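Peer 1: make a model of this:
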Amino acid sequence: MAKVGEQLKKPEAGWKRYDDSDGAISYTPSDGWRKATLNDHYLGSSSGSLTNSNGNKFVFSFVGTKLRLILSHSNTYTDKIQITIDNEIIEFFSAKSSSFIHQILSYEKTGLSYGKHYIEVTTVNKPSNSSGYDFRFDALDIDENGQLLHPDEVSSISKLKIGKRIRCHYKALANICGTFSGLGKETSDFISTTSSATPDGDFYFICVDKDHLGRWKLIADRNIQYSISWDTLNSAGVASGSGLPVVLDKDCLTALRLIKGGIGTDKDNEWDKYILSSDLNSSIIAGDNNVWNFKHMYSWSSSTFGTYVERRTVRIDNLSSYEDPKGTIKTVGFRPVLLLVIKYCRNIIFHDNKYKTYDNEWKTISTTLPSKDTFMNDGISDLSTLDRKEQIVTLPMTSSGLGEGKLFKAKVDYKKHFDINRINVK
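Peer 2: Next comes the predicted model:
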């Protein structure tokens, strides 16, 4: 069993590892972190907290009971890093050592209650080396049956609202519009933010608005495929119009299309409105590349480019350009928009004069009759989570004298054990 301060290059039995580049980890401020590449890092790179930036922290959530943080240590790194769990400062730990060494088990927390936990890791003491790093964060380990979550991530469509994100899987062959699956599930590693010609991984849909039909509008947080032509997407029904109907969840109606990128240089379009200008109800910094990953590759849009009706608008950062719809180039990618309408109602449980919902645990949401929005945002969408399963319970029996024989008895608590179908005595 590894101890804090020892090198730990792979997760031990009962644990699983996530790299620092995992899309569920959020780094702030965006200019306070830099990727550090080195063969000795886990998977060859880590995230360095820059000393010339203040308030540096990384945040994530996870479902499980235990956590380990893997960092690089150095004699120039900070000796005080603060960890906050579920909005409570738990303790401090250090990344300072006498030598430069990597993949060190720097922090461990076990014995948490099973469920979703919110984590913040923040530099407290800035080291004197103002041109270097506070520390390098390399990886984290959690329960082998746990799940890493972005702080704004939801796993159920019933929890969607502006600023929330939901995971989805995408798999495709070169220049073919692929298949979407696993909405709300962790299926595999994330598709690289630099995309792929043959992707097979997860990404996030981020909820940005509702359209004129009342459908949730979600935009992919990255280009999920490059070297795919607009014509290919159009043939699949994705490029324009009302979108391609797809089945991603039995309880909602969904369609996929491209983002509206503007006709020429106009600003009245989805790219400028959501990618560049919206803070999504104060949940993000508007135009944050760490959220949208839009600075290194153009995205196909559904729009034609001004008078060049034979060309299609492509967008990168705050720039507009155009490309031949037949083109299959590495610098232009597919960033889908998902339109979603939920076709069922939610449920809230009234118990002990309180209105409650269930999300890994019972939570009180109101003491008065909830509003429609509360039902929609916080209600239970899947009552199967409350299904009771058959259970066999063994109760010890005590004996007492009764003439020449003995009387055996046991007390059954009907508040705990209900719907009893059979009692066997042995």
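Peer 1: C-alpha from now on. contacts and neighbour counts both.
Peer 2: Fine.
Peer 1: what about the strands in the stretch 151-300 of the chain?
Peer 2: Counting by DSSP state E, counting those that start in this stretch, the segments of the stretch 151-300 of the chain that form strands are 153-154, 165-171, 179-181, 200-210, 216-220, 225-226, 244-246, 252-258, 298-305.
Peer 1: closest one to residue 91 among these?
Peer 2: For the strands of the stretch 151-300 of the chain, distance to residue 91 was read as Cα to Cα. The smallest value, 25.7 Å, belongs to strand 153-154.
Peer 1: need the residues that contact that closest one.
Peer 2: The contact list for strand 153-154 (Cα atoms under 8 Å, 6 or more residues apart in numbering) reads 160, 164, 165, 166, 167, 184.
Peer 1: also stretch 343-351?
Peer 2: Contact partners of stretch 343-351, identified using Cα under 8 Å, 6+ apart, comprise 158, 251-253, 355-357, 375-376, 379-381, 383.
Peer 1: so which of the residues you listed comes closest to residue 336?
Peer 2: residue 253 (16.0 Å).
Peer 1: thought the closest one was touching residue 244?
Peer 2: No: between residue 253 and residue 244 no contact is recorded; they are 11.0 Å apart, counting by Cα atoms under 8 Å.
Peer 1: how about the closest residue to residue 89 other than its chain neighbours, secondary structure?
Peer 2: Excluding the flanking residues, the one nearest residue 89 by Cα to Cα, 6 or more residues apart in numbering is residue 83, at 6.2 Å. Of the three states, residue 83 takes strand under DSSP: H, G, I helix; E, B strand; the rest coil.
Peer 1: for comparison, sequence B:
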Amino acid sequence: MATVGQQLSQPESGWKRYDDNVVGFKYTGSGWTLGTSSNGSVNEYRQTQHFTNVVGDKVSFEFSGTKLRVIAQRNTNRSTVVDIVLDGVTYTYSENGSLQSQTLLFEKTDLPSGVHTVEIKHGTGGSQYISLDAIDIDDTGSIKLPPGVQLTSPDQGWKRYEPNAGCFKMDGSGWASNSGFDYGTATFTGAKFSFLVTNTTSVRVLTYPATNRADQKIRFNGGAYTEYDNNALPSAPNMLAFERIDLDPNQTYLIEVEPVSGSGAWFGIDAIDIMTSGRIYHPDEVTNVKDLSVGKRIRFNYLAFNAAYGVFSLGEEVGSFLPIVPVASANGDGYFIMVDTTYKGDKILIADRNTQNLSWDALNTAGVASGSGLPIKGLHTIPAMSGYSSPTCTVSASTEFDQTNHNAWKAFDVSSISYWTSTSATATTEEVLKIQYVSPVKITSYQLHAKYGPKQWAFEASNDGIVWDILHSGDEQTAWNETIKTFSFNNDKTYSQYRIRVLERHVWSSTYYYVGFYTVQLFTSPEQEMAMRLLTGGVSATDKDNEWDTYITDDQIWNNVNHGSWTSTTDPSNSKARVIRGYNGLKNWTSGSTDLTTPSRGFRPVLLIEPLHNNRFLILDGTDVKTYTSSGWETVGAAPPTDDMFLNKGMLDLSTCAPYLKDLIDKSNIKILVSKPKREHTVAHLTGVPVPRIVKMKNDVSFLSTSKINSLTLSGTEKGVLRVAISTDSGATWEAKQKDGSWTTVDVNNSNDFKAKAMTIDDFNSISEWDGKIGQARNLRCAFYFEQSSSTDETSLDSLTMNVDLLDSWDMAIPGVDYKYEYNRNTNLRVLLLSDGDYKINVGSGGSSGSTITEVDGGTF
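Peer 2: Okay, the predicted model is just below:
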């Protein structure tokens, strides 16, 4: 650590330096001169210094932080008395001595966190000089600047957010770019620009002032507004209009900016600057999928090669936002916005922009264009890198073929052209490619795009760089150069370091033994099941019953910019074309050939997130809550258990730990802790087919254990014809209630008789005398008739909901769970009810083998 009197040419770790000509320094007095390399200041920091020999001259500034250092030239013609007034307290130091540039002359390292005022002035040292070369403060602090300073780029230690980035919320109407100057609106009613910020001590509001610009007011966390001038500042872009440097980095602030009424005709923001350590969030943003609800959003990062489907991560700010006019390759962030839930309880999220310019065929090949979508088994953890370090991780290799074209980080730059390769060696020379994360992460799979694929290797993990656990062993006896392979394994631990340790290499060109990769990516498994698909778009311009017309209603939110988005809907007039929405207008409907990418064919993904269904288990060993991992028993916390303990550390299967219960400390007082699952209903969807179809339940729903049937309710969609008949004698006779209240027999094997006599959904749901109708046998089964009136109809039966009172009091199988179930295939579900309430039974589609009559299993209650 540097001491006073020592030369300090660069700031030490934990500090940052401001040169003497920063506009935040206010020089007062007649004697100040700027020294440069042309007049003798060649050895000063950045070859500049300010100096004066006039008693009373001073330089003043404000800064945020906890420590301060003054850097100046020491010389024989310098004053022995330099006064420094810090927060009203006067200290003195001397600049006099043998010549030494960039000398540490004063420091104070025990200041309270906050904003501090500093004044350095020429004291009583006669006509000798005082000077200022630089100021060092905390690396998280900042020097306060006066309004009217133009900042064409963010200062050192700062980063910039453009106002249309996506992380800002703009209330009101008319928001648009003003000829490239700023982003704003001329409609002041309801106009507000808001955002959340955290982990920063400072924030700056930049505007483009002009005589017609409105003055602005700002407030923090709902406090009093502070007004600041905007139209009287110099007219130029990136002008500092407001700055605050006393924020608590451990607190999150809601910042709201509004126009001052009557002060101008345009309310605009040019940029927001914060410290590089900080992050701006949209006011509706969450970082965990479990916190999502309709209207909330979560940040994603998307990486993709040219003209190929890519990979996603969730919850973190990884890079800048993707352009709203997409390109063929992708490297950037966006938001998934939750808009609804499916009938199964899945959360539906839609990307706030097109992520990539991509053909429908490419999406279909990846599996995204299918109705159910592509299951997401892994979320990427390494951003696109342009050097050895990123905010997320650092990478290294034991050797590099060269440090110009084949650096280790070239394996992580998301390019299918550049690559890392090792130096040539023997077949068994060990080679290591290492990834070190800033925060530990749980990796469950990795993907390698080989330039020179290894023959044998180990994928290993560590938290100290000394002890390494082998998570996967690779063995490829056949050369696999120019090939992409993905490897998965079980891992329930987080690690800060991972490495690919090559044990044996394939020979290349009969002589050389290289190892090299175009790309390497490590994945973590999502906590909940996810799938990626496309929106539905309607079969015609007049068909509004589709996801695009339902959800994509505001161009300000969805960043459509008249660039079309692929949907999963087929154009009825051309089976080789798919519907495109939003091209040349948010509500515009058109279609296009599936193999094309231009003009305006974008990939706007839909993310489905299934609810958590599975019970998770922990073990209570005395007062310690424990889980079992591949490394043995792990204490996750003290009792009582929390939701986060179950979610992050809960076991899905008790059988893995059962043999090791004897190893616990308090064997006589072991308890199994079970998380209570959310009671989300899962229902089957039977979609109609172009010819009439009859579906019969081939077993009964038994109500022997119920004292009363309160109601039976069918839910479904009837665009076409949907009819239902019932049987109370195990399928021997089928009946339907008529409009006059009588019951008539229905021949369910005769489609014409079934269609003519059976009940609609509304008829079935209106029946109230179920207890009398099913009699003592207490059995019921249903048969259904489906018919599409046109090829565009969807006729579906979602579920049969039963509200019943139970005869007996049942013991719960698992504490906190009101039901248990078992199944041996999707169409055979057996359910035991353990308490009164509402329950659903699935109606499965079964298999027809070309027949128009299908039998499916019902349920046993």
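Peer 1: re the thing from before, map the residue nearest to residue 89 of the first structure onto the second structure.
Peer 2: Under the alignment defined by TM-score structural alignment, residue 83 of the first structure is paired with residue 218 of the second structure.
Peer 1: that match contacts residue 244, correct?
Peer 2: No: under the contact definition of Cα under 8 Å, residue 218 of the second structure does not touch residue 244, with a separation of 10.7 Å.
Peer 1: who has more neighbours out of the two?
Peer 2: Neighbours were tallied for residue 218 of the second structure and for residue 244 using other Cα atoms under 10 Å; the higher tally belongs to residue 218 (22 against 15).
Peer 1: what's the counterpart of residue 242 of the first structure in the second structure?
Peer 2: In the second structure, the residue equivalent to residue 242 of the first structure is residue 372, according to TM-score structural alignment.
Peer 1: next one: residue 126 of the first structure
Peer 2: Here residue 126 of the first structure is matched to residue 262 in the second structure, going by TM-score structural alignment.
Peer 1: neighbours around the nearest residue to its match once chain neighbours are set aside, how many?
Peer 2: Distances taken as Cα to Cα, 6+ apart put residue 214 closest to residue 262 of the second structure, at 7.6 Å, once the chain neighbours are dropped. Around residue 214 of the second structure there are 26 other residues, counting by other Cα under 10 Å.
Peer 1: for residue 214 of the second structure, give me its contacts.
Peer 2: Taking Cα under 8 Å, 6+ apart as the contact definition, residue 214 of the second structure lies against 230, 231, 259, 260, 261, 262, 263, 264, 265, 266, 267.
Peer 1: list buried residues within those residues.
Peer 2: The neighbour-count test (16 or more other Cα atoms under 10 Å) marks 230, 231, 259, 260, 263, 264, 265, 266, 267 as buried among the contacts of residue 214 of the second structure.
Peer 1: list the contacts of the last one.
Peer 2: Taking Cα under 8 Å, 6+ apart as the definition of contact, the neighbours of residue 267 of the second structure are 184, 185, 186, 188, 213, 214, 215, 216, 258, 259.
Peer 1: surely the fifth one and residue 261 touch.
Peer 2: No: using Cα under 8 Å, residue 213 of the second structure is not in contact with residue 261, being 11.1 Å away.
Peer 1: quick one on the thing from earlier: to residue 28 of the first structure, which of the strands of the stretch 151-300 of the first structure lies closest?
Peer 2: Closest to residue 28 of the first structure of the strands of the stretch 151-300 of the first structure, according to Cα to Cα: strand 153-154, at 16.9 Å.
Peer 1: which stretch of the second structure lines up against the closest one?
Peer 2: The aligned range for strand 153-154 of the first structure is 285-286, by TM-score structural alignment.
Peer 1: for that stretch, give me the average deviation versus the first structure.
Peer 2: On superposition with the first structure, the mean distance recorded for stretch 285-286 of the second structure (mean Cα distance after the TM-score superposition for the first structure) is 0.7 Å.
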